[in-house]
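Asks: The sequence and its predicted three-dimensional model are supplied below.
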Amino acid sequence: MIEKNDQPRTTPEPAVRMPVLTVEFCGELFPVAPGEPFVIGREGQLEIDDNPYLHRRFLQISDNASLWWLGNVGSALTATVADEQGSMQAWLAPGAQLPIVFDKTVVWFTAGPTTYELSILVQEPPFMQVTDPAADAAGAETIGPMTFTPDQRLLILALCESMLRDGARGAGSIPSSADAANRLGWKITKFNRKLDNVCEKLTRAGIRGLHGGPEKLAVNRRARLVEYALAARLVERADLDLLDGLADVT
C-alpha cells in the first residue's frame, strides 16, 4: 500500500546573494550588512559629526527586492546623488528612496553651513556604464550639458572651492555671498546678479531647488548649487587654477 503525503514537498528558494556594499567617508570604510538598515546622521552606524543642523537619522541604506536602496529618512534636509561620472543626478527629498545600481555612487548634503560628501561602493553592481569617447570629446569645450560665461564659471568655482580642495572627500564649508564676492574681487551686487543668472539658467534646464521665495535665496540656494555643480561635474579640482590666477590679475 502506498501512503499519501498530505504535505507537498517544496524546494526552498535559494538565498539571494546581495552585492558587497561599503560606505566611504573621510577615508574610512564602513561595510553594510544585508538585513540591517545602515543609518547615516548624527547617530547610527555612520556618525557624521555633532552638527546640530544634521538629523540624528538622515540617510538609510537597506536591501529589498534583491537591490540596495538609499532612502532619506529625515524630515527637512535633502541630498544630491550622482554616479562617479556625473551622467546621472538625483535630488533625494525626505521620504524618497532610490536603488543603488552603480559601482560608485557619490552623495552630497548640506546641514547648516557645512556640505558633506560620501561615496557608496558596490562590488558587481547591477548596472554597468558604457562611456562614449566621442561624447566626451564633443563636450570638452562646455561645462556639463550647457555653457557658462567665464564670470559664471568663476562664481561656481568660488562657491565650490572648499569642497574641491578637500581631497579627502569629507566636509567643506560654503562661503557667504560676501566672502565669495571678496574671493573674486567683485562687489556684492555683481556677485548676486551673477548668482541669479546661474540659478535661472539651471532652473530653466530643469534643475530643482535653485529658485524659491525671498527667504530661500541665501544659504539654501548656494548649497543646492554647490551640490549640483559637484554632482554634474560642472567644475573640478583642476579648474581651481582659474581662481588661483585671479591674484596674478588683480
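Replies: Perfect, thanks for sending it. Because the structure is a prediction, the values reported are computed rather than measured.

Asks: CA atoms for contacts and neighbours, from now on please.
Replies: OK.

Asks: buried set for stretch 62-69?
Replies: Under the neighbour-count criterion of 16 or more other CA atoms under 10 Å, stretch 62-69 has 62, 63, 67, 68, 69 buried.

Asks: With stretch 234-250 instead?
Replies: By 16+ other CA under 10 Å, the buried positions in stretch 234-250 come out as 234, 235, 236, 240, 243.

Asks: can I get the residues you listed in TSV with secondary structure and distance to residue 93?
Replies: Formatted as TSV, those follow (DSSP: H, G, I helix; E, B strand; the rest coil; distance: CA to CA, whole Å):
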residue	secondary structure	distance to residue 93
234	coil	22
235	coil	24
236	coil	25
240	helix	30
243	helix	33
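
Asks: and these, which two are the farthest apart?
Replies: 234 and 243 (14.9 Å; CA to CA).

Asks: which residues of this structure fall in helices?
Replies: Per DSSP state H, the chain carries helices over the ranges 133-138, 150-165, 177-184, 188-204, 219-231, 240-244, 246-249.

Asks: Which of the ones you listed sits closest to residue 15?
Replies: Checking the helices of the chain against residue 15 by CA to CA gives helix 219-231 as the closest, at 35.2 Å.

Asks: which helices and strands sit right next to the closest one?
Replies: Judged by 3 or more CA pairs under 8 Å, 6 or more residues apart in numbering; DSSP states H and E, the packing partners of helix 219-231 are strand 79-83, strand 104-111, helix 150-165.

Asks: neighbouring contacts of it?
Replies: Residues from elsewhere that reach helix 219-231, judged by CA atoms under 8 Å, 6 or more residues apart in numbering: 80-83, 86, 89, 106, 108-110, 113, 115, 156, 159-160, 174, 176, 199, 209-211, 235-236.

Asks: got the helices and strands packed on helix 219-231 as JSON lines, with distance to residue 203 and mean neighbour count columns?
Replies: JSON lines is the format used below for the helices and strands packed on helix 219-231 (distance: least, CA to CA, whole Å; neighbours: other CA atoms under 10 Å):
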{"stretch": "strand 79-83", "distance to residue 203": "16", "mean neighbour count": "23"}
{"stretch": "strand 104-111", "distance to residue 203": "19", "mean neighbour count": "22"}
{"stretch": "helix 150-165", "distance to residue 203": "15", "mean neighbour count": "20"}
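
Asks: Put this next to the previous one:
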Amino acid sequence: MESTGTDAGRQAEAAPLRLEFAGEWIDVPPDSAFIIGREGDLEIDDNPYLHRHFLELQYRDGFWWLANVGVLLAATISSAGGAVQSWLSPGARMPLVFERSVIVFTAGPVTYELSLHTDEAPYEVSRQVQATMSGETTVMPASFTPLQKQLMVALAEPMLRREGVSMNELPSSSAAARRLGWTMTKFNRKLDNVCDKLDRMGVQGLRGGAGKLATNRRARLVEYAVTSQVVTRADLPLLDDESLRSQVDSDRD
C-alpha cells in the first residue's frame, strides 16, 4: 500500500466519513462514538441474535477507528477492492485507512452488509494491488475446482444478486443442494472440502465443533468468499452450467 502523503496523525479535523446501509447514507459525526447494532445510532434490525451495541465508529488520534464492542459476533472488513481483509473479533478495533471498506457480519440466519466511505483516506491502493484486482496477478493462494466454486456461488447467490439490499437469509444446505441438483451427501462433502481448504489457509470460523451450528459455518464461508472476491457476480452463470452437472465427481472436488 502507498501513503498519499497525508499525515493523518496530525490532521486537525476529522476526514468526513459516510456510512451506507440498505441504500441509506449517514454522515458519521467525528465528535462522539457512533454505535451500530440492534440499538444505537444505526439500528440495523430487530434481530435477537444481533447485539444491542455491536460495532462502534470513533475518530481518535488522527484516524477513524472501527471497534467490535460485542461479546459473541465477529465481522469481516474488506478494503482495497477485496485485496485487504480483516477479521474483527469481539474486543478488537482497527483503523480505517482506505477510501472504502465493506463490513459483513452474520447474526443468526441473517447476513448484513454495510460500507464506509471517505474521500480523505490516509492510504491508497498501490499499483501492485491494483494489478491483482485487475487479474494480472493472483490474489488467492489456493485454487478451487469448478464444483467447489459452484457450491460457494450457490450459498452466496442472494448476496451476489443483491442490489442495495443489506440483509439476506442464506439458503439452507438442502435449498442450495436442490439449486445445484446435488444430493445432500455430495453437497456436505463439497462443503467440508472447501472449508478444510480455507482453514488450512488460515481463514477463521470454518471449522466445526461442539456448539457450532452448520448455519454459522455457511455464513462465514459466504462472508469470506464474497468480501475476498473468491466468487463474484460474474460467477453466477456457474449455477446453470449444464457441463458441470455431468462432471465426474471425486472427493477432491
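Replies: Looks like it came in fine. Just so you know, these numbers come straight off a predicted model, no measurement behind them.

Asks: Post the TM-score for the overlay when you can.
Replies: Here the superposed chains carry a TM-score of 0.88, computed using TM-score structural alignment, normalised by the length of the first structure; 235 aligned residues with a CA RMSD of 2.1 Å.

Asks: Quick check: which of the helices of the first structure is nearest to residue 48 of the first structure?
Replies: For the helices of the first structure, the distance to residue 48 of the first structure is smallest for helix 150-165, at 16.0 Å, taking CA to CA.

Asks: Over which residues of the second structure does that closest one lie when aligned?
Replies: Under the alignment (TM-score structural alignment), helix 150-165 of the first structure falls on residues 146-161 in the second structure.

Asks: just stretch 200-211 of the first structure next, same as before
Replies: Mapped onto the second structure using TM-score structural alignment, stretch 200-211 of the first structure covers residues 196-207.

Asks: Straight-line length of the matching stretch, end to end?
Replies: End-to-end span of stretch 196-207 of the second structure (CA to CA, to the nearest Å): 7 Å.

Asks: Enumerate the positions of it that are buried.
Replies: Judged by neighbour count (16+ other CA under 10 Å), stretch 196-207 of the second structure contains these buried residues: 196, 197, 198, 203, 205, 206.

Asks: what about it, distance to the chain center?
Replies: 15 Å (CA atoms, centre = their mean, to the nearest Å).

Asks: where's the aligned partner of residue 17 of the first structure in the second structure relative to residue 59 of the second structure, distance?
Replies: In the second structure, the residue matched to residue 17 of the first structure (TM-score structural alignment) is residue 13. Noted for residue 13 of the second structure: a distance of 10 Å to residue 59 of the second structure, by CA to CA.

Asks: do the same with residue 158 of the second structure
Replies: Look at residue 158 of the second structure and residue 59 of the second structure: by CA to CA, they are 34 Å apart.

Asks: same check, this time on residue 214 of the second structure
Replies: 37 Å.

Asks: swap in residue 91 of the second structure?
Replies: Distance, residue 91 of the second structure to residue 59 of the second structure, by CA to CA: 17 Å.

Asks: list the contacts for the alignment partner in the second structure of residue 115 of the first structure?
Replies: Aligned by TM-score structural alignment, residue 115 of the first structure pairs with residue 111 of the second structure. Neighbouring residues of residue 111 of the second structure by CA under 8 Å, 6+ apart: 104, 105, 166, 167, 168, 169, 170, 219.

Asks: Just put those in JSON lines and tack on distance to residue 39 of the second structure.
Replies: Shown next, in JSON lines, are the contacts of residue 111 of the second structure (distance: CA to CA, whole Å):
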{"residue": "104", "distance to residue 39 of the second structure": "18"}
{"residue": "105", "distance to residue 39 of the second structure": "16"}
{"residue": "166", "distance to residue 39 of the second structure": "17"}
{"residue": "167", "distance to residue 39 of the second structure": "17"}
{"residue": "168", "distance to residue 39 of the second structure": "20"}
{"residue": "169", "distance to residue 39 of the second structure": "21"}
{"residue": "170", "distance to residue 39 of the second structure": "24"}
{"residue": "219", "distance to residue 39 of the second structure": "23"}
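
Asks: Neighbours of residue 85 of the first structure, how many?
Replies: 15 (other CA atoms under 10 Å).

Asks: Which residues are in contact with it?
Replies: Applying CA under 8 Å, 6+ apart, the residues near residue 85 of the first structure are 232, 233.

Asks: how about it, what's its partner in the second structure?
Replies: Aligned counterpart of residue 85 of the first structure in the second structure: residue 81 (TM-score structural alignment).

Asks: cool, and residue 230 of the first structure?
Replies: The alignment partner of residue 230 of the first structure in the second structure, by TM-score structural alignment, is residue 226.

Asks: What's the local residue count around that match?
Replies: 21.

Asks: In the second structure, what residue corresponds to residue 131 of the first structure?
Replies: By TM-score structural alignment, residue 131 of the first structure lines up with residue 127.

Asks: Quick one: neighbours of residue 26 of the second structure, just the number.
Replies: Around residue 26 of the second structure there are 14 residues (other CA under 10 Å).

Asks: contacting residues for the closest residue to residue 217 of the first structure other than its chain neighbours?
Replies: In this structure, residue 217 of the first structure finds its nearest non-sequential neighbour in residue 211, 7.2 Å apart by CA to CA, 6 or more residues apart in numbering. In this structure, residue 211 of the first structure makes contact with 199, 200, 203, 217, 221, judged by CA under 8 Å, 6+ apart.

Asks: Of those residues, which ones are shared with the second structure?
Replies: Counting by both residues aligned by TM-score structural alignment, their matches' CA atoms under 8 Å, the members of the contacts of residue 211 of the first structure that carry over to the second structure are 199, 200, 203, 221.

Asks: From residue 112 of the first structure, how far out is the nearest residue to the third one once chain neighbours are set aside?
Replies: Spatial nearest neighbour of residue 203 of the first structure, excluding adjacent residues (CA to CA, 6+ apart): residue 210 at 6.4 Å. Applying CA to CA, one obtains 17 Å for the distance of residue 210 of the first structure from residue 112 of the first structure.
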